[in-house]
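*Asks:* the following comprises the amino acid sequence and a computationally predicted model.
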Amino acid sequence: MRERLPVFAAALWWGGLSAIGFVAVPLLFAHLPTPAMAGNMAARLFEAQTYISIACCALLLVISKKKHGEHQEPWAQAAIVFVIAGLLLALLVQYGVAPRIIARQNLRLWHGAGSAMYLLQWLCALRVLWCTTHR
């Protein structure tokens, strides 16, 4: 079970980011009556995804060390920097960028920054998934 846990956490992280960012949110904007309604629902989905990202990254950090050992698991040696970067990006988007988008401050700048950070987090999660499945 312990050897499969990193794959599960990485898959949940990457899959959640993919489903929310590339499927659910575009569908909201395509099918809800107003952009404001879609934006409000999208903000809630992104917030939920942030909590999933935090949980998955925290779990990956905890299980990155061998049990009763000082050395990292083989998958973690290549992935740990991407776990930390992805966690930081999730926190930055949720607590730094999202409030500015909701407040409609310089919307084009903050939406672009948030989208870029979300994509970078997605790439981090993909790299971690790759590292956990290719030992």
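*Replies:* Okay, I see it.
*Asks:* from here on, contacts and neighbour counts on C-alpha atoms
*Replies:* OK.
*Asks:* and whatever helix or strand C131 lives in, how far out from the chain middle?
*Replies:* Secondary structure assignment for C131, by DSSP states H and E: helix 107-133. Distance, stretch centre to chain centre, for helix 107-133: 7 Å (CA atoms, centre = their mean, to the nearest Å).
*Asks:* which residue is nearest the middle of this structure?
*Replies:* For the chain, S53 is the residue whose C-alpha lies nearest the centre (CA atoms, centre = their mean; 4.5 Å).
*Asks:* can you tell me the closest non-neighbouring residue to that one?
*Replies:* W13 (5.5 Å; CA to CA, 6 or more residues apart in numbering).
*Asks:* neighbours of the one you found, how many?
*Replies:* A count of nearby residues for W13, using other CA atoms under 10 Å, gives 27.
*Asks:* A helix includes it, no?
*Replies:* Yes: counting by DSSP: H, G, I helix; E, B strand; the rest coil, W13 falls inside a helix.
*Asks:* here's the one I want to compare it with:
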Amino acid sequence: MRVGETLIQTLWVGSVWTVGYLVAPVLFEHLDSRAMAGRVAGELFTLVAWLSIVCGGLLFAGVVRDGIQNKGPRLRGALIIAMTALLGASEWLVRPLMEAARLPDGTPGDGFAMLHGVSAVLYLLGSLTGVWLVAVGVDRQDRGRRIEGVSGSGR
């Protein structure tokens, strides 16, 4: 994996984990209004979803480039697509339904909790896919170093 791809992947996976598991819980813990915490968290999740489109697209372009060069990183490509799709589905399929399930005063109405749960599961699966994506990259780099070390030792 090239340095630029490593930086993009770090930005993407890091932002997913930071917003979902550090920032959002802190908002709900420290803001006086749960509605305000939800609105701010929702805006941050929207930013993460857009970042997913950009980073996922750039990383997938690298996978396509490597595939054309017959390096064939199929698992990496599948993980990038899966992570982008899971985070995108949470934002653009489930979130509008969640908003529709709110009462006129902004409080959660019927079905909101179930939809929130679906969104949370999709986000969790996207987050875990990100960990897998990082692990695949680390494994590829380790294998490359071992191969270089073996071929370089006989000189």
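*Replies:* Cool, got the structure. All of these numbers come straight from a predicted model, not from anything done at the bench.
*Asks:* returning to what we had before: so the helix holding C131 of the first structure corresponds to what in the second structure?
*Replies:* Mapped onto the second structure using TM-score structural alignment, helix 107-133 of the first structure spans residues 112-138.
*Asks:* in the second structure, which spans are helices?
*Replies:* For the second structure, applying DSSP state H gives helices covering 3-18, 24-30, 34-68, 74-89, 95-100, 112-153.
*Asks:* hey, which of those helices is tucked in deepest?
*Replies:* helix 74-89 (a mean of 20; mean count of other CA atoms under 10 Å).
*Asks:* read off where that helix ends up in the first structure.
*Replies:* Per TM-score structural alignment, the counterpart of helix 74-89 of the second structure in the first structure is residues 77-92.
*Asks:* have a look at how far, on average, the matching stretch is from the second structure.
*Replies:* By mean CA distance after the TM-score superposition for the first structure, the fitted stretch 77-92 of the first structure averages 1.2 Å away from its aligned residues in the second structure.
*Asks:* and the contacts of that stretch?
*Replies:* If you take CA atoms under 8 Å, 6 or more residues apart in numbering as the criterion, stretch 77-92 of the first structure is touched by 50, 53-54, 57, 60-61, 64, 117-118, 120-122, 124-125, 127-128, 131-132.
*Asks:* do that again at 7 Å, thanks
*Replies:* Stretch 77-92 of the first structure is contacted by residues T50, S53, I54, C57, M117, Q121, C124, A125, R127, V128, C131 when judged by CA atoms under 7 Å, 6 or more residues apart in numbering.
*Asks:* same question for stretch 38-50 of the first structure.
*Replies:* With CA under 7 Å, 6+ apart as the test, stretch 38-50 of the first structure has contacts from G16, L17, I20, V25, L28, F29, L32, A90, Q94.
*Asks:* for the fifth one, give me its contacts.
*Replies:* When you say that, I think you mean L28 of the first structure. Residues near L28 of the first structure by CA under 7 Å, 6+ apart: A38.
*Asks:* how about the contacts made by the residue nearest to the centre of the first structure?
*Replies:* Shown in contact with S53 of the first structure (CA under 7 Å, 6+ apart): W13, L87, A90.
*Asks:* pull up the gap between it and F82 of the first structure, please.
*Replies:* Between S53 of the first structure and F82 of the first structure the distance is 12 Å, computed by CA to CA, to the nearest Å.
*Asks:* then T50 of the first structure?
*Replies:* 16 Å.
*Asks:* cool, and G15 of the first structure?
*Replies:* The value you get for G15 of the first structure to F82 of the first structure, if CA to CA is used, is 16 Å.
*Asks:* against G77 of the second structure, how distant is G67 of the second structure?
*Replies:* On the measure of CA to CA, G67 of the second structure and G77 of the second structure end up 10 Å apart.
*Asks:* tell me the contacts of I54 of the first structure?
*Replies:* L87.
*Asks:* could you rerun that using 10 Å?
*Replies:* W13, L60, V83, G86, L87, L88, A90, L91 (CA atoms under 10 Å, 6 or more residues apart in numbering).
*Asks:* for Y21 of the second structure, same thing?
*Replies:* Each residue near Y21 of the second structure by CA under 10 Å, 6+ apart is listed here: S15, L124, S127.
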